[in-house]
Structure formats: C-alpha cells, structure tokens
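Student: Compute the structure for the input listed below.
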Amino acid sequence: MTTTPATATTDTSVHTIIDSPVGPLTLVTRESGLAGVYMTEHRHIPAQETFGPRVAATDHPVLARTTEQLAGYFAGDIRDFDIDLSTSGTPFQQRVWAALRDIPYGETVSYGELAAVLGQPTASRAVGLANGRNPVSIIVPCHRVVGANGSMTGYGGGIDRKRWLLGFEHGTQQPVLG
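Tutor: So this is what the prediction gives:
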C-alpha cells in the first residue's frame, strides 16, 4: 500500500456507497488512490461536495479494488489491504497513519505506545488527534488504538463500531451493525 499526498487541483474525486456489516461506507477516491472511507455519522467527515460525483464501484478501478478487499476483510478472507492511498493531512498525521498500518490484525496498541513508536513518547494526545482525523477508516486501522488501560476510547465511526471491528478481528460473533 502506497500513500500519495493528495493534490486536489490535479485529481478528480468520485465516490460510491457500499453496504457493510458496520453500515453503509462512503468510499472516496481520486485518480491516484483512495482518499476516504467514511461511516454514517462519522466525525470529521469532509463536506460531501468534495467527494465528487457518485459512481458505481465498478466504474472506477480504485473503488472496485477497495470494495473487493473490504468484502474480503468482512468475509474473514483477508487481513491486510493492498490499496493505493491519496490522503490529505499534515506530515505528522501522515506519519501516524503510516504507523497505524503496522498494527497487526486483531491486535491493539495504546496511544502512548504508538507515540513511542513514532519516537515522540510524550505525544500521545497529538497521536490521538491525528488518529481521529484518519480519513481511511478500516483500511488504515485506527480502530486498533485504545486507551492506556485497554479502554475503548474515541473512534470517528463511533465506539459501537470500534468495539464491533475489534470483536470481529478477535473472532467474536456479533450481529451486523447499521
């Protein structure tokens, strides 16, 4: 998975909406890669007009690949995503999001542990803020970051979805959300 800094002036955004066990997901792409995966009632969601026109997932190769890999993830067939990303964020946010992709499937780390991995052990609050701004939920697994005591802390898609995703990755049978 590669990350290309977004250049809104040269990339055309399009989006689609797919069903998932955690409810509808809005997938946003630019020509160079996936720019967003947003859940209903997602915190920090950009204005919808920035998503571009709605298209069928099969009409765009990044959307088709993302849809296929998300279906594989929710079927339990894949644990790692191979999708080119085109995310917008500060250099620090980009570093945090890159570190999130290194958290293994089914495992969790605390904000403090993630800050230490980044070489900034006192920056757990800044890591939490960057984590909360992750535009590519599930693909960049921000749901795998928990409080220092293992508690369920904030999640852009809501704590119930975070709990569901972590339970799903641990093999817990759960009803479909949404």
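Student: okay, CA-based contacts and neighbour counts for the rest of this
Tutor: Noted.
Student: now the strands: where do they sit in the protein?
Tutor: Assigned by DSSP state E, the strands in the chain fall at 14-18, 25-30, 33-39, 109-110, 145-146.
Student: Take these and write them to TSV, including distance to Asn131 and mean neighbour count.
Tutor: Shown next, in TSV, are those (distance: least, Cα to Cα, whole Å; neighbours: other Cα atoms under 10 Å):
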stretch	distance to Asn131	mean neighbour count
strand 14-18	23	21
strand 25-30	18	24
strand 33-39	14	25
strand 109-110	11	19
strand 145-146	8	24
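Student: One more sequence to fold, the one below, so I can look at both together:
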Amino acid sequence: MTNETAFLETPIGTAKIVGDENGIQSVTFLDEKIPTSIEIAPCLQECVSQLTDYFEGKRTEFELTLHPKGTYFQGKVWKSLLQIPFGKTTSYLEQSTLLGDPKAIRAVASANGKNPILIIIPCHRVIGSDGSFTGFSAGIWRKKWLLAHENPVKQETLF
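Tutor: Okay, the predicted model is just below:
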C-alpha cells in the first residue's frame, strides 16, 4: 500500500498530509509555500476537509482514522493528547501524572515533540507548568497562533 500526500494552504503555512487506507500518518507544516493540492487521494479528502473547517473556525473536533507510527509509549502519550478539549491546555506535568508517572515528564515531553499528526493530535495544547509556550516541532509561533485560534480573547469595550 502506497502512502498518498496532499498539501493544504493554511494561515500558519502549508500543511503536508500523508496517509493511506489505514488512516492519516502525519500532518506537518512546511515553511515553503505549496499551493493546495488540486487532486487529493480519496483516503486524504476527509482530512483536508476537516482541517479546512478547523482553520475556518467551523470545527472543534476531528473524526478521522489516525495511523501514526511510533513506539508503544509514544502511542500512549499521543492517545492522551486526544483527551485535551478544544480551547483548553494542560501541562507536561499534568499529562505525565495522568499517564501514571509524574517523573516521566521529560519522556512525555519528548513523545509530544515526536507527534507526527499535528493539530489533530493536539500537542499544541500542552504548555509548561508556568504557563510558558514550550516546545512545538512546527515552531512556537505556530503554537501561539493555534492556541489563540482555539481560545480567542473577546475584547470587551471599556466604556
């Protein structure tokens, strides 16, 4: 079975989507601008559609078959990321505690950094215990953008 690839222009750069009939294997971001794919393999069409809805503010949850490649531990960490609700954040310490070992914070952070399916497996929702925007494989500026997109501050008028 061959992997299919599609590109999607987004507000944070070109998303490169890879997958096959077994599911989505990766969503990564490129710094180079590549136009949205015109021909999209059937196994990737729903992912492109749902990501488009997400960026247009019409979707808060994804309903896709995911097939990330990683170790058993990484898979456990990535699965726990799926429990973080849209518009919310958690810390690496909270995530490692939830996984049963608060001392595994570095291993959990490392597994988050190797998450191959950005946005859909929402590792961008994990921040430092002090509220800092620590590590994001696609760049901190993208993490800030995604968190602001998911939790826009509504500015109230002062007068």
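Student: With Thr172 of structure 1 as the reference, name the closest of the strands of structure 1.
Tutor: Across these, Thr172 of structure 1 has its closest neighbour in strand 145-146 (17.9 Å, Cα to Cα).
Student: Output the contacting helices and strands for the closest one.
Tutor: In terms of contacts (3 or more Cα pairs under 8 Å, 6 or more residues apart in numbering; DSSP states H and E), strand 145-146 of structure 1 is packed against strand 109-110.
Student: what about the strand it packs on, how far off from structure 2?
Tutor: Superposed on structure 2, strand 109-110 of structure 1 shows a mean distance of 0.5 Å to its aligned residues (mean Cα distance after the TM-score superposition for structure 1).
Student: Val62 of structure 1 pairs with which position in structure 2?
Tutor: Aligned by TM-score structural alignment, Val62 of structure 1 pairs with Cys43 of structure 2.
Student: Spatially nearest residue to the most centrally placed residue in structure 2 (excluding sequence neighbours)?
Tutor: Nearest to the mean C-alpha position of structure 2, by Cα atoms, centre = their mean, lies Ile119 at 2.0 Å. Among residues not flanking Ile119 of structure 2 along the chain, Val27 sits closest, at 7.8 Å (Cα to Cα, 6 or more residues apart in numbering).
Student: surely that neighbour meets Asn115?
Tutor: No - counting by Cα atoms under 8 Å, Val27 of structure 2 does not reach Asn115; the two are 9.3 Å apart.
Student: what are the ranges of the helices in structure 2?
Tutor: 42-55, 72-81, 92-98, 105-113, 140-150 (DSSP state H).
Student: Reformat those helices as a markdown table; add distance to Phe133 of structure 2.
Tutor: As requested, the helices of structure 2 are exported to a markdown table (distance: least, Cα to Cα, whole Å):
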| stretch | distance to Phe133 of structure 2 |
| --- | --- |
| helix 42-55 | 21 |
| helix 72-81 | 16 |
| helix 92-98 | 11 |
| helix 105-113 | 13 |
| helix 140-150 | 7 |
